[in-house]
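Peer 1: using only what follows, build the 3D model:
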Amino acid sequence: MSIDFKIIDQSIAHITINRPERLNSLDVQHDRSLANVWKRFNENPDLKVAILTGAGGRAFCTGADILDYIPHRRRMAEHQSGNAAVSFGGLTADNDVTKPTIAAIDGFCVAGGLELALACDIRIATHSARFALPEVKWGILPGGGGTQRLGKIVGLGVAMRMILTGDEISAEVALNNGLVTDVVDRHELHDVALDIARRIVSNGPLAVAAARQAVLASFEVPLFHGLAQEAELQRHLLLTDDAREGVAAFSERRKPRYIGR
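Peer 2: This next block holds a predicted model:
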């Protein structure tokens, strides 16, 4: 299968959709293969962060391979209940992946490809990246979380325009609206993504997991409940060995040695 998986620094998963001849679109087989890779990442306790990217330079991912995947989804729709969520590539359903993820985007990032990127925690892009959710042009809607995540990231107005028109936006527009955090030259993309990943790995793993959980929860619950959850997570962290080590390392001006407990 053309989903490449390698491990960097024993702690970072580098996942590449390697189907450039199809603009890194996912047919049913590759959809399942990518889902299996995310499961492998989730289940390996040594892996702390994942970087997702696409091969070939023309596309990050252009979503579903229409002629193969959409008929498959249509068959599924005939037998599903009305509220059954479907995870695209094993990443877009609720809590598919429980550790930090970075999308390193070059070229077209459209349809389900953008939904994969939206499901990642951090998105960086090259100047040639292009973003769109064109599903309404095909008589469907963004069904991999696009209608739910895009507005929370870029705001209601921008999301409505992108989703209802299907229009494409540039990397610069994406940056200005918070869809990506960095726009870099193509030759810098891998190094910038890896630098971010290494900086995450260097932090306390329990703290990273709790902070990620608290931030994601802030989009789902009222402020009062979010603050209560944040306080409970902080209380738990303060009682860990990692928190004691973090304070000791700061006091002693050395690099902390976290053990994840």
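Peer 1: please count neighbours and contacts with C-alpha atoms only from this point.
Peer 2: Fine.
Peer 1: show me the helices in this protein, by range?
Peer 2: 28-43, 66-79, 112-119, 146-154, 156-165, 171-176, 189-201, 205-218, 223-238, 241-252 (DSSP state H).
Peer 1: switch those helices over to a markdown table; also include mean neighbour count and distance to Leu91.
Peer 2: Formatted as a markdown table, those follow (neighbours: other CA atoms under 10 Å; distance: least, CA to CA, whole Å):
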| stretch | mean neighbour count | distance to Leu91 |
| --- | --- | --- |
| helix 28-43 | 18 | 7 |
| helix 66-79 | 12 | 16 |
| helix 112-119 | 27 | 6 |
| helix 146-154 | 17 | 12 |
| helix 156-165 | 15 | 20 |
| helix 171-176 | 18 | 21 |
| helix 189-201 | 17 | 18 |
| helix 205-218 | 17 | 15 |
| helix 223-238 | 15 | 24 |
| helix 241-252 | 15 | 29 |
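Peer 1: quick one more, to check against the first:
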Amino acid sequence: MTLLIETSEPTAGVRLIRLNRPSRLNALSGDLLVELAAELGACASSSGVRAVVLAGDERAFSAGADVHEMAAAGIEAIYGARRLDAWKSVDAFEKPLIAAVEGIAFGGGHELVMLCDIVVAGANARFAQPEIDLGSLPGDGGTQRLPRSLSKAQAMRLVLTGEAIDAATAERWGLVSDLVAAGEAVHRAVEIAARIAAKAPIAARLAKQAVRTAYETTLSAGLDAEREQVRLSFQTTDHDEGVEAFMTKRKPNFQGH
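Peer 2: Here you go, the predicted structure:
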């Protein structure tokens, strides 16, 4: 198994998934990505899962693409249909996805972190795009997502030098939302996920989609998309519940309808 799934959820509505290839520093083999896509698909279909935390171990979130696979299969190790379809499925996951990063998040591992909606990093975490050291460049979205979060100079520094930045720098640059003591990333990520899981799940999915639209379109088109997501949220029973709970000064009980 290339993943470890918590058999008892850490808190209601939260699924914790751990990458589990410790001998390879959780390198993203094709099998791991296919398994991850399948697990996230199951989470997407489960009404009991409202938010997902994705983690590695204390040494590594993920060292990136599996270089052994690249040596054996070349470009097909990265862009073979099986792996590429799995990566796209992870990217398309609609529910809130939170990364808990300890140790290294390099190459494809960092690009997987950037697919997540919120990033919690332990103080020992490091982030890098070292593909240049292999005579290549980031190929799982790094050259496109980094400039959408960083300045041009910061993105170029990561991509062109291959050098790692520490967790404090990543937070300062905006790649990390929460910086915690080493070893505390999963705990903090689960806390955040639990807060999200207590909200209206349809509204959370619509909100995630609206924010993501901002990275992919113009402001005017994004505002139109936002208004449409708001209209959809007003059609839900959970919206009625939220309004009634506010008016009667009680805690809402969102059911996902």
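Peer 1: superposed, how do the two chains score by TM?
Peer 2: With the length set by TM-score structural alignment, normalised by the length of the second structure, the two chains reach a TM-score of 0.91; 255 aligned residues with a CA RMSD of 2.2 Å.
Peer 1: follow-up on the earlier one: the helices of the first structure: which one's closest to Phe60 of the first structure?
Peer 2: Smallest distance to Phe60 of the first structure across the helices of the first structure (CA to CA): 6.9 Å, for helix 112-119.
Peer 1: where does that closest one end up in the second structure?
Peer 2: Taken onto the second structure by TM-score structural alignment, helix 112-119 of the first structure occupies residues 108-115 there.
Peer 1: how far apart are that stretch and its match in the first structure?
Peer 2: Compared with the first structure after fitting, stretch 108-115 of the second structure has a mean deviation of 0.5 Å; criterion: mean CA distance after the TM-score superposition for the first structure.
Peer 1: which residues does that stretch contact?
Peer 2: With contact meaning CA atoms under 8 Å, 6 or more residues apart in numbering, stretch 108-115 of the second structure is reached by 27-28, 61-65, 90-91, 99, 105, 119, 127-129, 138-142, 145, 175.
Peer 1: stretch 150-170 of the first structure maps to which residues in the second structure?
Peer 2: Using TM-score structural alignment, stretch 150-170 of the first structure pairs with 146-166 in the second structure.
Peer 1: and if you look at stretch 190-200 of the first structure?
Peer 2: If you align by TM-score structural alignment, stretch 190-200 of the first structure falls on residues 186-196 of the second structure.
Peer 1: superpose on the first structure and give me the mean offset of that stretch.
Peer 2: Mean deviation for stretch 186-196 of the second structure: 0.8 Å (mean CA distance after the TM-score superposition for the first structure).
Peer 1: can you find the partner of Glu252 of the first structure in the second structure?
Peer 2: In the second structure, Glu252 of the first structure lands on Thr248 (TM-score structural alignment).
Peer 1: do Asn44 of the first structure as well
Peer 2: By TM-score structural alignment, Asn44 of the first structure lines up with Ser46.
Peer 1: returning to what we had before: and the helices of the first structure as JSON lines, adding distance to Ala55 of the first structure?
Peer 2: As requested, those are exported to JSON lines (distance: least, CA to CA, whole Å):
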{"stretch": "helix 28-43", "distance to Ala55 of the first structure": "14"}
{"stretch": "helix 66-79", "distance to Ala55 of the first structure": "19"}
{"stretch": "helix 112-119", "distance to Ala55 of the first structure": "13"}
{"stretch": "helix 146-154", "distance to Ala55 of the first structure": "23"}
{"stretch": "helix 156-165", "distance to Ala55 of the first structure": "25"}
{"stretch": "helix 171-176", "distance to Ala55 of the first structure": "18"}
{"stretch": "helix 189-201", "distance to Ala55 of the first structure": "12"}
{"stretch": "helix 205-218", "distance to Ala55 of the first structure": "28"}
{"stretch": "helix 223-238", "distance to Ala55 of the first structure": "38"}
{"stretch": "helix 241-252", "distance to Ala55 of the first structure": "38"}
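Peer 1: minimum distance to Ile51 of the first structure: which of those has it?
Peer 2: So among those, helix 189-201 is nearest, using CA to CA, at 7.0 Å.
Peer 1: the closest one: how far from the chain's middle?
Peer 2: 14 Å (CA atoms, centre = their mean, to the nearest Å).
Peer 1: give me the contact list for that helix.
Peer 2: Under CA under 8 Å, 6+ apart, the answer for helix 189-201 of the first structure is 11-12, 48-51, 102-105, 124-126, 208.
Peer 1: now rank these by neighbours and give me the top one.
Peer 2: Ile105 (35 neighbours; other CA atoms under 10 Å).
Peer 1: pretty sure it contacts Ala55?
Peer 2: No - applying CA atoms under 8 Å, one finds Ile105 of the first structure not in contact with Ala55, separated by 10.0 Å.
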